[in-house]
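J.: quick one, fold the following:
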Amino acid sequence: MSIILRVIVNAIALWAAVLLVDGIEVTTDNTAAMILTYLGIGALFGIVNAVIKPVVKTVGCIFYIVTLGLVALVVNALLLWFTGWLAGALGIPFTIDGFWAAFWGSIIVAVVSWLLSLFVGGDDD
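T.: Alright, predicted model coming up:
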């Protein structure tokens, strides 16, 4: 899947997480700024997943095996939480209030991304 399409899918999935999970929010009122914020967060989330996730999966391989992959839920939550922290450090108005908001948000992001990827086609991660 092209990078632009992946960013758009991430942005839509993060928008769904903001709508459905208390504790995840984008704090801008301007519609144009909100769209750019979601696209920026989608790109940032894609970069975090492309750079950090393979390292974590390699280093924590034994935990993936022992927990039959359930540790992936925790890893995805931590990566989303880190994206929220990084967005705040970069001045992007996106916040995640705690691990549990990140946990439920990461599940929503994963499901929505998967569903959108089914419709738009492309390769799976």
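
J.: alpha carbons only for contacts and neighbour counts from here, please
T.: Fine.

J.: now do the strands in this protein.
T.: Using DSSP state E, the strands of the chain run over 24-26, 94-96.

J.: now the ones you listed in a markdown table, with mean neighbour count and distance to Phe82?
T.: Putting the strands of the chain into a markdown table (neighbours: other C-alpha atoms under 10 Å; distance: least, C-alpha to C-alpha, whole Å) gives the following:
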| stretch | mean neighbour count | distance to Phe82 |
| --- | --- | --- |
| strand 24-26 | 20 | 13 |
| strand 94-96 | 22 | 9 |
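
J.: minimum distance to Ala87: which of these has it?
T.: strand 94-96 (6.2 Å; C-alpha to C-alpha).

J.: other SSEs contacting that closest one?
T.: strand 24-26, helix 71-89 (3 or more C-alpha pairs under 8 Å, 6 or more residues apart in numbering; DSSP states H and E).

J.: quick one: the ones you listed as CSV, columns for distance to Tyr38 too.
T.: Shown next, in CSV, are the helices and strands packed on strand 94-96 (distance: least, C-alpha to C-alpha, whole Å):
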stretch, distance to Tyr38
strand 24-26, 8
helix 71-89, 11
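
J.: one more to put side by side:
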Amino acid sequence: MKSFVVKTIANAVALGVATWLLSDIELTGTSTGRKVLTLILVALVFGVVNFLVKPVVKLLSFPLFVLTLGLFTLVVNALMLLLTSWLAGRLDLSFHVDGFWTAVLGGLIISIVSWAVNMAMPDDKD
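T.: So this is what the prediction gives:
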């Protein structure tokens, strides 16, 4: 359970950094508390998308992973971010990614920041 919370917080921080760095990833809200709550909810949606959809996409596109020596991961991460943006719109969350190339760069930023935050935060796997 603690691992789930740590990963959700790491994703929320990573999504926040991506919205801060890229103007085409929008997070609107009236107050800081509202924005933080939206980031946490979007991080939950992002986690569910990565848990349910990403393995299927990776399995179906395995030949492309081999052919590109793993660089196709950037495309898959971008697609997961775009799917999260679409689902956030359907759930009335104020989070939007505008365009594929923004999603590619955002996916790269989210991957790096999420990895760094996961390394810095304690995780009880003992």
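
J.: quick revisit: reformat the strands of the first structure as TSV; add distance to Leu115 of the first structure.
T.: Listed next are the strands of the first structure as TSV, based on distance: least, C-alpha to C-alpha, whole Å:
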stretch	distance to Leu115 of the first structure
strand 24-26	21
strand 94-96	23
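
J.: Trp104 of the first structure: which of these is closest?
T.: That would be strand 24-26 among the strands of the first structure, by C-alpha to C-alpha, at 9.8 Å.

J.: quick one: the closest one to the second structure mean distance?
T.: Compared with the second structure after the fit, strand 24-26 of the first structure shows a mean deviation of 0.5 Å (mean C-alpha distance after the TM-score superposition for the first structure).

J.: now do stretch 43-50 of the first structure
T.: Superposing on the second structure places stretch 43-50 of the first structure at an average distance of 0.4 Å from its equivalents, by mean C-alpha distance after the TM-score superposition for the first structure.

J.: the closest residue to Ile24 of the first structure other than its chain neighbours: what's it in contact with?
T.: Once flanking residues are discounted, Ile24 of the first structure sits nearest to Ile96: 4.5 Å by C-alpha to C-alpha, 6 or more residues apart in numbering. Applying C-alpha atoms under 8 Å, 6 or more residues apart in numbering to Ile96 of the first structure gives the contacts 23-25, 81, 84-85, 102.

J.: hmm, back to that, which one, of the strands of the first structure, ends up nearest to Val55 of the first structure?
T.: strand 94-96 (23.1 Å).

J.: chain center to the closest one, what's the gap?
T.: Computed by C-alpha atoms, centre = their mean, to the nearest Å, the chain-centroid distance of strand 94-96 of the first structure equals 11 Å.

J.: residue range for it in the second structure?
T.: Per TM-score structural alignment, the counterpart of strand 94-96 of the first structure in the second structure is residues 95-97.
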